[in-house]
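Undergrad: sequence unknown, structure follows:
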């Protein structure tokens, strides 16, 4: 029963933090250690993220369906190749390439070295400051319809930084989007769409390691955590999209910096093992 209780808590953490620019993978590494549960592992983290991405699929199903249909039609009907939705499909594919390539190439490093709390505490602080600067100086002049190939690739490269826990997939993508001049809502929506192939792909890729040497949870707790993350994640999407239309990312920046400092102090004083 203890495993299932922990799974519910970890699913709740995943659902609350996946879409906020505060790094869900960092939270799934930090808080289990604080609770004395140990590191749940990269495989468990990747698989339960499928739940939050299913929430994205459900929330944006009309947009995703429209983009998918237009993209598929563009493959066989030349008149659709310049269609805005067809191009968006290509932009999502192109933007997903960096994280897929680097995720496969750096798999061993990601699952071991990158999970050090020294690295996580540092990236929470550094990327928090970057997000704050991007939000402060970014221009609100571009809507999501103005995304082009260059911007999609740049945001995809930024997303790839999230292979390091503590960076935050949404935080890195939002930061790049804001630096490129996109409105908060536009950058947030594209970050949601861009994450779908990478997160679902990574989760499916890691299914073979449930359970495994680096994953203390079996199939039952993993499925429970995934379901919880789906339900909570859906609610967070709706809340965040309303938030960014009128408010800045400042509270998330402050939270990242404070959490990063606390983690480094706890590791430095021996309270947590790095």
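TA: Thanks, I have it. Please read all numbers here as calculations on a predicted model, not as lab measurements.

Undergrad: Please make it C-alpha for all contacts and neighbour counts, starting now.
TA: OK.

Undergrad: Tell me how many other residues surround residue 238.
TA: The burial metric for residue 238, expressed as a neighbour count using other C-alpha atoms under 10 Å, is 11.

Undergrad: same check, this time on residue 47
TA: Residues within reach of residue 47, counting by other C-alpha under 10 Å, total 26.

Undergrad: How about it, nearest residue that isn't a chain neighbour?
TA: Distance criterion C-alpha to C-alpha, 6 or more residues apart in numbering; nearest residue to residue 47, sequence neighbours excluded, is residue 203 at 4.1 Å.

Undergrad: pretty sure the one you found contacts residue 52?
TA: No: counting by C-alpha atoms under 8 Å, residue 203 sits too far from residue 52 to count as a contact (11.0 Å).

Undergrad: Which one of those two is surrounded by more residues?
TA: The residue with more neighbours, out of residue 203 and residue 52, is residue 52; 32 against 22, by other C-alpha under 10 Å.

Undergrad: for the stretch 51-200 of the chain, what spans make up the helices?
TA: Secondary structure of the stretch 51-200 of the chain, counting by DSSP state H, counting those that start in this stretch: helices at 61-76, 84-105, 107-111, 117-137, 149-160, 169-179, 184-206.

Undergrad: try this one next to it:
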């Protein structure tokens, strides 16, 4: 893999991992529109590690507070807002874990066509636009309860359908529950951490048992490029939605979905 290929893939993954536009759709489409071969499992692992490093670095203070408070709550020493938020992240992660284990083979073999991507981009893009326009509220993540977390977690399981966007569907669910834009985005970003850890862990296991040769230089480029683009994406996205909202991403999803239907319909 040459450096241009590695940097472009990492840049796209780092941006789209947290934008509500579907990272899986973009990574699937890059080989479709170019002559580049599939990047392989090892490079996918590198991209996930870069995104994970970015979100952990950005929310490092919140994560330390959540971890300490959660640990105290497990030991029966009281529960505060940080502990509850940590518990809600765990609750919201359970549905996607169960659905991923049950339908992994179907997802990887039968749900990766351009038309399914178009369906996910358009349908869930329209739902995001509706939620941002009609149901945007004033709740912060501190007001979340276990029912909210479960609903957001069930919505996240839909992101197993390519084109849906994990960040997009979780933000949509949070907006429909009355959370403000920033709260919806922050909880979605925090929720990405266990998902990326689990997905990356599974990929690392598959990589170790497959004995595939690893291009370490491409891996390093992928980790660094993905981390930088993901970190910048998180920062500027939170500023952007506070001022403008989700509608530009909705328009982008509709245009991309329409282009896929035109090309492959």
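TA: In hand now; what should we look at? Every value quoted in this text rests on a predicted model; they were computed, and no experiment measured them.

Undergrad: coming back round to it: any idea how far residue 148 of structure 1 is from the residue nearest to residue 47 of structure 1?
TA: To residue 148 of structure 1, residue 203 of structure 1 is 28 Å away according to C-alpha to C-alpha, to the nearest Å.

Undergrad: swap in residue 217 of structure 1?
TA: When C-alpha to C-alpha is applied, the distance between residue 217 of structure 1 and residue 148 of structure 1 equals 42 Å.

Undergrad: Please identify which of the two sits among more neighbours.
TA: Comparing residue 217 of structure 1 with residue 148 by neighbour count (other C-alpha under 10 Å), the higher total belongs to residue 217, at 21 against 13.

Undergrad: you'd agree that one is up against residue 211?
TA: Yes: the criterion here is C-alpha under 8 Å, and residue 217 of structure 1 meets it with residue 211 at 6.0 Å.

Undergrad: Residue 256 of structure 2 matches what in structure 1?
TA: Under the alignment (TM-score structural alignment), residue 256 of structure 2 pairs with residue 259 of structure 1.

Undergrad: List the buried residues for the helix or strand harbouring its match?
TA: Following DSSP states H and E, the helix or strand that holds residue 259 of structure 1 is helix 250-268. Across helix 250-268 of structure 1, burial judged by 16 or more other C-alpha atoms under 10 Å covers 250, 252-257, 259-261, 263-264, 266-267.

Undergrad: try stretch 92-103 of structure 1
TA: Along stretch 92-103 of structure 1, the positions that meet the burial threshold by neighbour count (16+ other C-alpha under 10 Å) are 92, 93, 94, 95, 96, 97, 98, 99, 100, 103.

Undergrad: In structure 2, what stretch matches that stretch?
TA: Under TM-score structural alignment, stretch 92-103 of structure 1 corresponds to residues 89-100 of structure 2.

Undergrad: which residues touch that stretch?
TA: With contact meaning C-alpha atoms under 8 Å, 6 or more residues apart in numbering, stretch 89-100 of structure 2 is reached by 146, 149-154, 156-158, 160, 187, 190-191, 194-195.

Undergrad: For residue 60 of structure 1, see how far away the match of residue 256 of structure 2 is.
TA: On the measure of C-alpha to C-alpha, residue 259 of structure 1 and residue 60 of structure 1 end up 31 Å apart.

Undergrad: For the most centrally placed residue in structure 1, give me its contacts.
TA: With distances taken as C-alpha atoms, centre = their mean, the residue of structure 1 nearest its centroid is residue 169 (3.5 Å). Contact criterion C-alpha under 8 Å, 6+ apart gives 21, 23, 159, 160, 161, 162, 195 as the residues in contact with residue 169 of structure 1.

Undergrad: so what corresponds to it in structure 2?
TA: In structure 2, the position corresponding to residue 169 of structure 1 is occupied by residue 166, as judged by TM-score structural alignment.

Undergrad: Looks like residue 11 of structure 1 contacts residue 225 (just checking).
TA: Yes: counting by C-alpha under 8 Å, residue 11 of structure 1 touches residue 225, with 4.0 Å between them.

Undergrad: what do these two both touch?
TA: Going by C-alpha under 8 Å, 6+ apart, residues that sit against residue 11 of structure 1 and also against residue 225 are residue 48.

Undergrad: circling back to that earlier point, report the buried members of the contacts of stretch 89-100 of structure 2.
TA: Among the contacts of stretch 89-100 of structure 2, those classed as buried by neighbour count (16+ other C-alpha under 10 Å) are 149-154, 156-158, 160, 187, 190-191, 194-195.
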